[in-house]
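**Q** Sequence and predicted structure are below.
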Amino acid sequence: MSHAANAYARTARESSSPREIEAQTLLMAARKLVEVQTNWAGADKRMHAALLFNRRLWTIFMSAAESNDNPQPVEVRQNIMNIAVFVMQRTIEMQTDPKPEKLQSLIDINSNIAAGLSGRP
């Protein structure tokens, strides 16, 4: 990454709220999945990379939801955990029986949660 790109990324991190960073990261994961779905080539490196990125993101959300330091109500944390479990299950399904239509639920989840975090309908 260039010096300018590093500076931009650092400024964006420092000036964005945690919710906005989460929303942007969810949208990035959704875009990666859309790219795979749109240009479907089966279980290729792009598919595995997009699924890995999404799984890592949701692993972070799971860890945060499980943390005793998390200020969110238990119900919200449980909902995050339930969604994360679904994401992990769908990811395993994609790895064992890859089909482009199976990506749609992951794309929708990420896009809808990002919209909620950003305050968009």
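**A** It's in.

**Q** rest of the way, CA atoms for contacts and neighbours
**A** Will do.

**Q** Once you drop chain neighbours, what's closest to Arg31?
**A** Nearest in space to Arg31, with sequence neighbours left out and distances taken as Cα to Cα, 6 or more residues apart in numbering, is Ile107 at 7.8 Å.

**Q** Check it against this one:
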Amino acid sequence: MTVNAYDQTQRDMSTGRAVEARALTRCAMALNDAMASKDPDALYEAVRLNYRLWLLFYSEIEKNQVELPQPVRNNVLALASYVVNSSTRAFAGEVKVLETLININRNIAAGLMETPPGSTESASNSGPAPQVPFQSTMA
């Protein structure tokens, strides 16, 4: 029960950027764990979760629910398109694609945790940048 209360408080106090960063980090961790375990069910669920998250990002930007500078908007839409289009290969367990998806999520999450220039939000309010363990299977 204490953990649930902590999670609820954390959700209530989070900025949109922090929530997005945590979601991306959790997807990256799930993808990494599934890739390491070689469990097809875990892989399916991790890729599906990541796919849905990026579809949500795409949808929110397309519906103009998020104010972003045009270059950032275009880059996020391009990344979302890549993630969605690459998911079929990720479902098949293609290591290179999975590593790319993990790296995309990790890098975007780290960027979201940085305080934007001109923001009144202090870096201490958003907490440290998320750390996602990544183990490459490439030699």
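**A** Okay, I see it. Treat the numbers as computed from the prediction; the structure is a model and nothing was measured.

**Q** related to what we said a few turns ago, so for whichever helix or strand the residue nearest to Arg31 of structure 1 is part of, what gets flagged as buried?
**A** Assigned by DSSP states H and E, Ile107 of structure 1 belongs to helix 103-118. Neighbour-count burial for helix 103-118 of structure 1 flags 103, 106-107, 109-115, 117-118 (criterion: 16 or more other Cα atoms under 10 Å).

**Q** mean deviation of it from structure 2?
**A** Compared with structure 2 after the fit, helix 103-118 of structure 1 shows a mean deviation of 0.4 Å (mean Cα distance after the TM-score superposition for structure 1).

**Q** so where in structure 2 does that helix end up aligned?
**A** Using TM-score structural alignment, helix 103-118 of structure 1 corresponds to residues 98-113 of structure 2.

**Q** ditto for stretch 14-34 of structure 1
**A** Using TM-score structural alignment, stretch 14-34 of structure 1 lines up with residues 12-32 of structure 2.

**Q** picking that back up, how far is the helix holding Ile107 of structure 1 from where the chain is centred?
**A** 8 Å (Cα atoms, centre = their mean, to the nearest Å).

**Q** With stretch 39-59 of structure 2 instead?
**A** Distance, centroid of stretch 39-59 of structure 2 to centroid of chain: 10 Å (Cα atoms, centre = their mean).

**Q** Mind listing residues that contact it?
**A** Stretch 39-59 of structure 2 has contacts (Cα atoms under 8 Å, 6 or more residues apart in numbering) with 23-24, 27-28, 30-31, 34-35, 76-77, 80-81, 83-84, 87, 90-91, 93.

**Q** mind redoing it with 6 Å?
**A** 27, 30-31, 34, 77, 80, 84, 91 (Cα atoms under 6 Å, 6 or more residues apart in numbering).

**Q** for stretch 105-121 of structure 1, same thing?
**A** 19, 23, 26-27, 30.

**Q** with those residues in mind, which one is nearest to Glu75 of structure 1?
**A** Using Cα to Cα, the shortest approach to Glu75 of structure 1 within these belongs to Arg19, at 18.4 Å.

**Q** residues contacting that closest one?
**A** Leu117.

**Q** what helix or strand does it sit in?
**A** helix 18-38.

**Q** roughly how far out does that helix sit from the chain middle?
**A** A distance of 6 Å separates the centroid of the chain from that of helix 18-38 of structure 1, by Cα atoms, centre = their mean.

**Q** equivalent range in structure 2 for the very next helix or strand once past that helix?
**A** Next along the chain after helix 18-38 of structure 1, taking DSSP H and E as the criterion, comes helix 45-66. Matched against structure 2 by TM-score structural alignment, helix 45-66 of structure 1 falls on residues 41-62.
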